[in-house]
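# sequence and predicted structure are below.
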Amino acid sequence: MRIIYSCFILLSSFYSLAQEVKPEVKPLVKIDSLYREDQFYFSITYNMFTDIPQQFKQNKFSLGLSGGFLRDMPLNKNRNIAIATGLGLSYQNYFQNLTISKDASGTIAYGVSDYGQFVSNRYRQYTVELPIEFRWRNSTFESYKFWRIYGGMKLSYIFSNTSILDDGIQTFRINNNKDINKFQYGPYISAGYNTWNLYIYYGLSPLFKSAATVNGDKLSLKTLNAGLIFYIL
């Protein structure tokens, strides 16, 4: 009986131990094979001009800000090649010595003046943006940190613009200048890692219409913006 009792106790101990030690169950990871890089974007740039007239100069920091949303549309199985299109808004500010004023008849006049000839001079505009881009990245469904190169075209519509010139005698404030080309377009590229990316945009369309001239020469200013762009999921 003692032997039977001892075997019973031993079997009970093994059963209790088996009940306490449970096999580890690893959670199943669901692979999102349809992930996208739909993103909000925000950029900050230094604004410059190309195709400038003689003696044209910029001073201070000409700031540009833009933000919007991009819809990602992958083109391959790995989803690291895609196209994207979106919608955004931008604010562009320029400090320079291209003066915009009005003559005695009320006609808009353009000139290039030395900085000592006026107190302050600035031009700013607000636009609606439509970016269309081709995308390459080495992302995966489980990682939001990756290298990227995005490039494409941006179409813009200037819905508001203002120039302000203080020549020390009077202030000329011109809103929605009729000589401004409201429709703008140009290529851009952004490249970087994770959130931080370099960005550059070159405008192909002149800022002013052909009617705008300086000293008899056509005013052919084009915009060039360089800075940083941030992508946020």
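Looks like it came in fine. Numbers count the residues shown, from 1 in each chain.
# contacts, neighbours, all on C-alpha from now
Fine.
# got a list of what the closest residue to residue 171 other than its chain neighbours touches?
In this structure, residue 171 finds its nearest non-sequential neighbour in residue 165, 5.5 Å apart by CA to CA, 6 or more residues apart in numbering. Residue 165 is in contact with 99-101, 118-122, 171-173, counting by CA atoms under 8 Å, 6 or more residues apart in numbering.
# take those residues and write them to TSV, including neighbour count and distance to residue 16.
Shown next, in TSV, are the contacts of residue 165 (neighbours: other CA atoms under 10 Å; distance: CA to CA, whole Å):
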residue	neighbour count	distance to residue 16
99	23	91
100	20	91
101	20	94
118	16	93
119	12	91
120	17	87
121	21	87
122	21	83
171	14	92
172	16	92
173	15	89
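# dump those into JSON lines; add distance to residue 231 and secondary structure as well.
Formatted as JSON lines, those follow (distance: CA to CA, whole Å; DSSP: H, G, I helix; E, B strand; the rest coil):
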{"residue": "99", "distance to residue 231": "37", "secondary structure": "strand"}
{"residue": "100", "distance to residue 231": "37", "secondary structure": "strand"}
{"residue": "101", "distance to residue 231": "40", "secondary structure": "strand"}
{"residue": "118", "distance to residue 231": "40", "secondary structure": "coil"}
{"residue": "119", "distance to residue 231": "39", "secondary structure": "coil"}
{"residue": "120", "distance to residue 231": "35", "secondary structure": "strand"}
{"residue": "121", "distance to residue 231": "33", "secondary structure": "strand"}
{"residue": "122", "distance to residue 231": "30", "secondary structure": "strand"}
{"residue": "171", "distance to residue 231": "40", "secondary structure": "strand"}
{"residue": "172", "distance to residue 231": "39", "secondary structure": "strand"}
{"residue": "173", "distance to residue 231": "36", "secondary structure": "strand"}
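# could I get those as a markdown table with distance to residue 218?
A markdown table is the format used below for those (distance: CA to CA, whole Å):
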| residue | distance to residue 218 |
| --- | --- |
| 99 | 15 |
| 100 | 14 |
| 101 | 17 |
| 118 | 23 |
| 119 | 26 |
| 120 | 24 |
| 121 | 21 |
| 122 | 20 |
| 171 | 25 |
| 172 | 22 |
| 173 | 22 |
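# the helix or strand harbouring residue 132: how far from the chain's middle?
Per DSSP states H and E: residue 132 is located in strand 120-137. Relative to its chain's centre, strand 120-137 lies at 7 Å (CA atoms, centre = their mean, to the nearest Å).
# second one coming, line it up with the first:
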Amino acid sequence: MRSSFYVVYLVLFRCTIGVFAQESPAIHTLAPDSTVIDHKYKEDQIYLGVSYNILLNRPEDVKQNNLSRGIQFGVVKDMPLNKRRNIAMGIGVGYAYNAHFHNLQFLKGDEGMQYRVIPDSVDYSRNRMEAHLLEMPIEFRWRSSTAATYKFWRIYAGVKLGYVFAEGYKFVGDEKTKFSNKDISRFQAGLHLSAGYNTWNFYAYYGLRNLFEDGVVTESGEQIDMRSLKVGIIFYAL
């Protein structure tokens, strides 16, 4: 058993070395001899971002509270389109977590889900919906980079596709309630933009699809067509 483990370990180790040997990350500093520059460099292939999440198209009297937030990270394959390599396409895969705090209560019953604005007479400390997504960003990239510098301007814009693989709802009041909600739309899509210089970059995302499935209404009969707007910062590496 132990010998088999060592064989697998050696195979994985050699494969890993081979992958890194075939394609190295972007290099923006001169080589030790100060004469060789990597003219095949690539940019910003790892990203990490945080955001404040805003619910658009909220039903009447629905308000946000606490700090609705999001986090995202992933990798992007950078594909330069010109000789200077400052114009490129990017396609990647990543993970995102989004939490929204509001006063729209989810009530789970025998006849399905019901939604109501929490009455003023109800004392509660938390009312949250959250989602975990697998995302695919597709973007057009412009930057002022060169092969010998790592500080530059960038503007990246495109679409982001998402699949909600896990979600949940939590209410904390006199009693605690926690459950999964199948009314949440599994497939998401939106426009996204990041722009900035060097480390600090502004990030924005506008959802094109509703957060809930079609036909979901409040107890008063109002359609729930909420979408997400995210604003924050994003960091890039490699």
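Looks like it arrived, so ask away. Everything quoted here is computed from the prediction, not taken from an experiment.
# hang on, the earlier thing: residue 75 of the first structure: which of the contacts of residue 165 of the first structure is nearest?
Nearest to residue 75 of the first structure out of the contacts of residue 165 of the first structure is residue 122 (CA to CA; 43.9 Å).
# what residues in the second structure pair up with the lengthiest strand in the first structure?
Criterion DSSP state E: the longest strand present in the first structure is strand 147-166. The counterpart of strand 147-166 of the first structure in the second structure, counting by TM-score structural alignment, spans residues 153-172.
# residue 93 of the second structure corresponds to which position in the first structure?
Per TM-score structural alignment, residue 93 of the second structure is aligned with residue 87.
# show me what contacts the residue nearest to its match when sequence neighbours are not counted?
Closest residue to residue 87 of the first structure apart from its sequence neighbours, by CA to CA, 6+ apart: residue 130 at 4.9 Å. Going by CA under 8 Å, 6+ apart, residue 130 of the first structure touches 85-88, 154-156.
# 6 Å instead, please
Contacts for residue 130 of the first structure (CA atoms under 6 Å, 6 or more residues apart in numbering) come out as 86-87, 154-155.
# name the member of those residues with the most neighbours.
Taking other CA atoms under 10 Å as the neighbour criterion, residue 154 ranks highest of the contacts of residue 130 of the first structure with 21 neighbours.
# re the thing from before, doesn't the match of residue 93 of the second structure fall inside a strand?
Yes - assessed by DSSP: H, G, I helix; E, B strand; the rest coil, residue 87 of the first structure belongs to a strand.
# show me what contacts it?
Contacts for residue 87 of the first structure (CA under 6 Å, 6+ apart) come out as 68-69, 129-130.
# quick one: residues contacting the residue nearest the centre of the first structure.
What sits nearest the mean C-alpha location of the first structure, by CA atoms, centre = their mean, is residue 43, with 3.9 Å. Going by CA under 6 Å, 6+ apart, residue 43 of the first structure touches 65-66, 228-229.
# repeat that for 8 Å
64-67, 199, 227-230.
# kindly report the same for residue 144 of the second structure.
86, 152-154.
# what do you get for residue 229 of the second structure?
Residue 229 of the second structure neighbours (CA under 8 Å, 6+ apart): 53-56, 204-207.
# could you check how far the aligned residue in the second structure for residue 45 of the first structure is from residue 93 of the second structure?
Aligning on TM-score structural alignment places residue 45 of the first structure opposite residue 51 in the second structure. Distance, residue 51 of the second structure to residue 93 of the second structure, using CA to CA, to the nearest Å: 18 Å.
# and residue 149 of the second structure, by the same measure?
As for residue 149 of the second structure, its distance to residue 93 of the second structure is 26 Å (criterion: CA to CA).
# residue 16 of the second structure now?
Taking CA to CA, one finds residue 16 of the second structure at 20 Å from residue 93 of the second structure.
# next: residue 18 of the second structure.
Separation of residue 18 of the second structure from residue 93 of the second structure (CA to CA) stands at 22 Å.
# need the three-state assignment for the residue of the second structure most remote from its centre.
For the second structure, the largest distance from the centre (CA atoms, centre = their mean) belongs to residue 3, which lies 41.5 Å off. Under three-state DSSP, residue 3 of the second structure falls in the helix class.
# distance from the chain centre to stretch 57-71 of the first structure, please.
Taking CA atoms, centre = their mean, one finds the center of stretch 57-71 of the first structure at 8 Å from the center of the full chain.
# residues making contact with it?
Contact partners of stretch 57-71 of the first structure, identified using CA under 8 Å, 6+ apart, comprise 37-48, 84-98, 131, 225.
# can you say which of those are buried?
Buried subset of the contacts of stretch 57-71 of the first structure (neighbour count, 16 or more other CA atoms under 10 Å): 37-48, 84-98, 131, 225.
# tell me where the first structure has helices.
With helices called from DSSP state H, the first structure shows them at 2-20.
# what's the match for residue 221 of the first structure in the second structure?
Matched by TM-score structural alignment, residue 221 of the first structure corresponds to residue 226 in the second structure.
# report the contact partners of that match.
For residue 226 of the second structure, the contact set (CA under 8 Å, 6+ apart) comprises 55-59, 210-212.
# grab the nearest non-local neighbour of it.
residue 57 (4.9 Å).
# next, count neighbours for that neighbour.
14.
# that one: what's it in contact with?
Under the criterion of CA under 8 Å, 6+ apart, the contact partners of residue 57 of the second structure comprise 224-227.
# could you dump these to CSV with distance to residue 114 of the second structure?
Below are the contacts of residue 57 of the second structure laid out as CSV (distance: CA to CA, whole Å):
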residue, distance to residue 114 of the second structure
224, 11
225, 15
226, 16
227, 19
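# which of the residues you listed still touch in the first structure?
Retained in the first structure (both residues aligned by TM-score structural alignment, their matches' CA atoms under 8 Å) from these: 225-227.
# and of these, the nearest to residue 188 of the second structure?
residue 227 (9.8 Å).
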